[in-house]
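**Student:** got a predicted structure here, sequence first:
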Amino acid sequence: MLLRRVMSALTAVLVLAGLSTCMPSANAATNPAAPYAPLTRQGPALSVPGATIKAAMTCHGNPKAGPPPVYLNPATSVTGAENYQWNWEKVFTAQGRYWCTMTMPFHTFGDIQTAAEYIVYAIRTMYAQSGRKVTILGHSQGGMSGRWALRFWPDTRAKVAEVIGMAPSNHGTKSLPVCGLASLTTCTPAVWQQQAGSTFLKALNSGAETFAGIDYTNIYTKLDEVVTPYDAGALHTGGGRIANIEVHSVCAADPYEHVMMGTVSPAVYGIVMDALDHAGPAVATRVDKSLCSRLYMPGINPLDVVSFAPLLTGVPSLVTTPLPMMTLSGAPMVKAEPPLRCYAYAAGC
């Protein structure tokens, strides 16, 4: 039970670190109700040096061969390896699928606006190397943050085939109210930004939640204790093709909560593979129901203790995710949500 609770905290709040070098204009900073950037405005130059992002990126496979490529987007408190090396990376390697992931600053606890620049770089690089559209597969914050790249860097939209979120925090959570309590507490930037009603989430979901030409599969569970309400991961607006799938519509007895949704659940595995194997988003009735009798997704070998090493290294950072005033990640502890970058506002930079 303790391990399960520890793992639950892991995907709770996924973010990335780094302070902005692109500050909001005076008008934007003093007028949080200012309209957001038009959907078609060209995205800004990346403020994180390309060499820094390149060094954080890990890829495997032949970009030109095999099934279409997947970018594995990590959750809050973990690196790409800690989140995916012991599960999804094994699955995609066995399929001969080209995949990449990132080691984000501060274990993805930093400003998600900075993390989004890493995602923009990954999309552009993988598309250029493979000549094929990329799927973004993410857990918790990782199921949401790729949409910031698509919202504010329009050139990435033609390079992405689909976005698959496993317990994504698309509309934030109401389960972490301790941040900023009576202005006495501090939290990491990513935790602030994933609070329901944050300015970050308002900007993310402004104009359109989805874009034409991209398929969106959002998978969530009634047992989610991190993203609440549990269906806050659903998307509804925009021109993309959308499937919002509650995992119990596929496997009625699925026992897994937030953290296990993106790492262990065989039902989630079935939904993800259905989305990858067919045109359009996943269809719940198409998913292989034999998966419902499994304890864990294919790719995981519970006897291979060595493969779980990355998971164990992420536990100390994971357990601090919901705690105010404390982090082991080195991320800044702040009393308020980071300001939006100027490019997110209609006034621009």
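**Tutor:** The structure has been received and is ready for your questions.

**Student:** all contacts plus neighbour counts: C-alpha atoms, from now on.
**Tutor:** Will do.

**Student:** how about the strands in the stretch 201-349 of the chain?
**Tutor:** Counting by DSSP state E, counting those that start in this stretch, the stretch 201-349 of the chain has these strands, from start to end: 215-220, 241-246.

**Student:** next, name the residue at the spatial heart of this protein.
**Tutor:** Computing the C-alpha centroid of the chain and ranking residues by C-alpha atoms, centre = their mean puts Gly142 first, at 0.9 Å.

**Student:** the host helix or strand of that one: how far from the chain's middle?
**Tutor:** Using DSSP states H and E, Gly142 sits within helix 141-144. The chain centroid and the centroid of helix 141-144 are separated by 2 Å under C-alpha atoms, centre = their mean, to the nearest Å.

**Student:** neighbours of Ala94, just the number please.
**Tutor:** The criterion is other C-alpha atoms under 10 Å. On that basis, Ala94 has 10 neighbouring residues.

**Student:** and here's the other structure:
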Amino acid sequence: MFSLPGLTRSLTLLCSITQVFGTPIDTRSDITDYFSSVESDLKSLTVQTAPSTIEDAFSKLQSILDGKNLTLVETATQLISAGLSSLTWDGVVSYIDGLESGLASSSNVNSREPSVAVYPSASTGDAPYSFSEDELRSALYIPGNFTYGVSGAPQPILLVGGTGNPGYVTFVGTYIKLLQNEETSFGDPVWLNIPGYELDDLQKNAEFVAYAINYLSNICGNRSIAVMGYSQGNLDSQWAYKYWPSTRAHVTDHVAFSPGYRGTELTQIIKWVPQPPAWLQALYDSDFVLATRANGGDSSYVPTTVIYSLTDEVVQPQFGDGASSPLKDAHGAGVTNVRVQDACPGQVAGSFYTHEGIPYNPLAYALARDAVLNDGTGQLSRLDLTSICGNYLAPTLTLEDFLLTENTAVVAAVLTLLYDGKSTTEPAIADYAK
């Protein structure tokens, strides 16, 4: 699936590029030369000494990103140079190669058969799948100590990752650790490693979410599950809830970290530069986003707790009526929309949090836990904000976990550049959604 791209296949992902470093970019040769330079810079970097404290790490991260409009490649380069990522270009390639046969594999053997067929359809109202059942099932990674929802066991939780990352890489520094740690666990995690690292068509990615919800609930004795999504994982899930309505009855809660339910205005596309489909669909009010939000898709289908940041460097805008992350509640399923700066004003947990930073934010953890352990959505009124807002990280997370999570931006940059199958046009909306 991956090949080294030609220079004209490079892309800008996160910012307007009318100017870069003060130099106007007006021609194809200008942009070719620019991307050749930044890709070369990324490949040449070596691992730097990491910050020694979490306070220093946060300070360095803010100095890199605050007020800047960096491309994904520029962000990755800055993270490596500041010691905020332990991965370089070659490190990403080796890291992913080492995980693909295990924790980040999309070729897993899940031999438990559902008691009632969930394929080719769990309900007559569901959209058709374009993948085989084996393909859909094998993307689900189930840890060896998973309890399958037996009596007295924690609730099963499905983790759905973000663009350019396997599910494992997305959550290894946050909710895989938090949910597998007896001190901080409130559920039993499994995760999706969607083929193509979620760079393919989001409509196809959503099929894996829809199947996983119905399959996982069934093999857990028809016990309802919770779903926790990061970034694109929330759009995938919302599409699944909308067009595979059978899934809704099997989900007690959806927790959305840094979602872009309206897409992002920071992803400014040069139309003649080929892109992975997922980045084209991430545009603010893209065809995919508009189809998702139409006919009630801008509202929650299951109880949904949304946690996001004003200083998200990927998804913008995050203020006003056009804010990208919040959902409405037209269906009455229940929604809590929380921007961390509003809930913890002037405090550490409400300070500069990036797109990838919300999963390690302590308020996000507290709301997720509250949502899963109680009926309905997470509620600030049930939380001790005085103690929560004074922390940088969720309980038990460390500087090492922070750095693991910052690695996700570098992984996404490298895998995006290596992605084969870029296009200049967004995938067509499926017939079932028209």
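**Tutor:** Cool, the structure landed. No experiment lies behind these values; they were computed from the predicted model shown.

**Student:** if I line the two up, what does the residue nearest to the centre of the first structure land on in the second structure?
**Tutor:** Gly142 of the first structure maps onto Gly233 in the second structure when the alignment is built from TM-score structural alignment.

**Student:** nearest to Ser175 of the first structure, of the strands of the stretch 201-349 of the first structure?
**Tutor:** Nearest to Ser175 of the first structure among the strands of the stretch 201-349 of the first structure is strand 215-220; the distance by C-alpha to C-alpha comes to 15.6 Å.

**Student:** how far off strand 241-246 does the closest one point, in degrees?
**Tutor:** Interaxial angle of strand 215-220 of the first structure relative to strand 241-246 (axes from the mean of the first three to the mean of the last three C-alpha atoms, to 10 degrees): 10 degrees.

**Student:** against the second structure, where does strand 215-220 of the first structure fall?
**Tutor:** Residues 303-308 of the second structure are where strand 215-220 of the first structure aligns, taking TM-score structural alignment as the criterion.

**Student:** which stretch of helix or strand covers the equivalent of Tyr261 of the second structure over in the first structure?
**Tutor:** Pairing criterion TM-score structural alignment: the partner of Tyr261 of the second structure within the first structure is identified as Asn170. Applying DSSP H and E as the criterion places Asn170 of the first structure outside every helix and strand.

**Student:** any idea how many residues pack against Asn170 of the first structure?
**Tutor:** Tallying neighbours of Asn170 of the first structure according to other C-alpha under 10 Å, which is how burial is gauged here, yields 27.

**Student:** OK, contacts around it?
**Tutor:** Contacts of Asn170 of the first structure were listed using C-alpha atoms under 8 Å, 6 or more residues apart in numbering, and they are Gln141, Gly143, Met144, Leu201, Ala232, Gly233, Ala234, Leu235.

**Student:** rerun at 10 Å
**Tutor:** Residues in contact with Asn170 of the first structure (C-alpha atoms under 10 Å, 6 or more residues apart in numbering) are 140-145, 147, 194, 196, 201, 204-205, 209, 218, 227, 231-235.

**Student:** what's the answer for Gly146 of the first structure, then?
**Tutor:** Taking C-alpha under 10 Å, 6+ apart as the criterion, Gly146 of the first structure is in contact with 71, 73, 112, 115-120, 123, 136-138, 163-165.

**Student:** how about 6 Å then?
**Tutor:** By C-alpha atoms under 6 Å, 6 or more residues apart in numbering, Gly146 of the first structure lies in contact with nothing.

**Student:** Gly125 of the second structure maps to what in the first structure?
**Tutor:** Gly125 of the second structure is assigned Gln42 in the first structure as its aligned equivalent, the criterion being TM-score structural alignment.
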